[in-house]
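# sequence first, then the predicted structure:
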Amino acid sequence: MIRVVVVDDHPVVRDGLRGMLGTQDDFEVVGEAASGTEALTVIAAVRPDVAVTDLRLPAPSGAELVRLIRSRAPSTRVLVLTTHDTDADVLSTIEAGATGYLLKDAPREELFRAVRAAARDETVLSPSVAARLVQRVRTPVSAAPLSNREREVLTLVAQGKTNREVGAVLHISEATVKTHLQHVYAKLEVPDRASAVSAAHQRGLL
């Protein structure tokens, strides 16, 4: 029997996952949590074989949560089930110790296979995530492609918007905009906004 804890901040999603997993004779959902803090408490108490968790949760979340689960409950494997598949999300969570990474639009049979694989400590990735990892391995760091969010930020910068205005449009903080721009500068090997916009146009990124 594979003992599973479901972690998601949406009750409907947790109910849906519990219902789906409950259709399989070899799964037992032994707990659920709506936040990172609650997840750590539940996992420490029931010691499941697999934690199926979203990335975006009340803190701790994402790679930090994966790292904490792996350090505090080494026998529990972490299967990420999320709608987010950016390079940063994928790489950081796998580096933190996630055993698998699936998107929420995956067919239920794929989810079942992933939970079983995770319980065996076998890595399982959705096709799009696997493709991203292969591309990242094959691409030199200096030529790493821009993420969707970095592209959005740079597009707005190219329109002449300030960091504050970009943040307002994308509903992110000004500090986050600056961080995205720093990543853009590093990837395009340029020193500033104007150079980034110019380089992006030359490379057909905008």
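Done, it's in.

# hey, let's count contacts and neighbours off CA atoms from now on
Fine.

# top helix in the chain by residue count?
helix 174-188 (DSSP state H).

# if you count contacts, what does that one end up packed against?
When contacts are defined as 3 or more C-alpha pairs under 8 Å, 6 or more residues apart in numbering; DSSP states H and E, helix 174-188 sits against helix 148-158, helix 163-170, helix 193-202.

# put this beside the first:
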Amino acid sequence: MNELVKVVVIDGHTLVRYGLIGLVGTEPDLEVIGDSGRRAEVFGMVLSERPNVVVLDVSPPDLAGLRVARDLRHQYAELGIVLLAPEGQDDLLFSALESGVSAFVAKSAPTDEILAAIRHAAVAPTSFTATGLGPAMSRRDHSTTQTLLSPREAQVLDLLGQGLSVRDIAVALSVSISTAKTYVARLYEKLEVSNRAQAIMTALQRGLLAPKV
């Protein structure tokens, strides 16, 4: 018979904490061995109870839970750490990824996702999982690309999307053909493409150009 996964629950919201305890307690392979509403108590509990997984809440603007998670990871390399946070917190998700926790789950997630995160943390504590990680990364890449494009480069992209040649772009912007070529080359470099077709396709995929209707 496999050993039970020992879980400690830390959440400052009493109802949420008791709900998690009740949820975990119904699972035959999981066992809550400690809980607290104070994050500072988690270190003593980990030291004395030796849990496999700690479930820890973190809520903006107070990111104490994230700092506690980082300290736990630094001290206990094989400890499973699950962060519970409000939904739609992309920045917090990426901070959790960088901190080395095992899983990041929205408090509004279905119960099976929360339980899956705990089980993942128990067997792969150093491997990160998070529902919605893919879409979050796409949003970050999109935002980064938009930030990288200067207003002039965004204008050049729009003109390329309209089908203008480099010569026509030079006329539209009242610059020399050489300068227009430089703008286009810089745009290609930032989009990591080598021609107009690739630039337009990439821009459409990243939402930098509106599709023609």
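That came through, no problem. Everything numeric in this text was worked out from a predicted model, so none of it was measured.

# hmm, back to that, next, the buried residues of the longest helix of the first structure.
174, 177-178, 180-182, 184-188 (16 or more other C-alpha atoms under 10 Å).

# then stretch 2-10 of the first structure?
Neighbour-count burial for stretch 2-10 of the first structure flags 2-9 (criterion: 16+ other C-alpha under 10 Å).

# distance between stretch 127-140 of the first structure and the chain's centre?
A distance of 15 Å separates the centroid of the chain from that of stretch 127-140 of the first structure, by C-alpha atoms, centre = their mean, to the nearest Å.

# what does that stretch rub up against?
The contact list for stretch 127-140 of the first structure (C-alpha atoms under 8 Å, 6 or more residues apart in numbering) reads 85, 87, 90-91, 101-102, 144.

# highest neighbour count among these?
Scoring those on neighbours with other C-alpha atoms under 10 Å, the highest-scoring entry is Tyr101 at 29 neighbours.

# which SSE is it in?
Applying DSSP states H and E as the criterion places Tyr101 of the first structure in strand 100-103.

# which part of the second structure lines up with that strand?
On the second structure, the counterpart of strand 100-103 of the first structure by TM-score structural alignment is residues 103-106.

# for the second structure, what spans make up the helices?
Taking DSSP H to define them, one finds helices in the second structure at 14-25, 42-49, 64-75, 90-99, 111-123, 133-148, 151-161, 166-173, 177-191, 196-205.

# buried ones in the fourth one?
Yep, that's helix 90-99 of the second structure we're talking about. Quick answer for helix 90-99 of the second structure (16+ other C-alpha under 10 Å): 90, 92-94, 96-97, 99.

# give me the mean distance between it and the first structure.
Here the mean offset of helix 90-99 of the second structure against the first structure after fitting is 1.5 Å, by mean C-alpha distance after the TM-score superposition for the first structure.

# what sits up against that helix?
Residues from elsewhere that reach helix 90-99 of the second structure, judged by C-alpha under 8 Å, 6+ apart: 66, 69-70, 73, 83, 104, 128, 130, 133, 136.

# just the closest of these to Ala121 of the second structure, please.
Ala121 of the second structure lies nearest to Phe128 out of the contacts of helix 90-99 of the second structure, by C-alpha to C-alpha, at 8.3 Å.

# check contacts around the aligned partner of that closest one in the first structure.
Under the alignment by TM-score structural alignment, Phe128 of the second structure pairs with Thr123 in the first structure. By C-alpha under 8 Å, 6+ apart, Thr123 of the first structure lies in contact with 99-100, 117.

# which among those residues end up buried?
Among those, those buried by neighbour count (16+ other C-alpha under 10 Å) are 99-100, 117.

# could you dump the residues you listed to JSON lines with distance to Ala168 of the first structure?
Shown next, in JSON lines, are those (distance: C-alpha to C-alpha, whole Å):
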{"residue": "Thr99", "distance to Ala168 of the first structure": "36"}
{"residue": "Gly100", "distance to Ala168 of the first structure": "34"}
{"residue": "Ala117", "distance to Ala168 of the first structure": "42"}
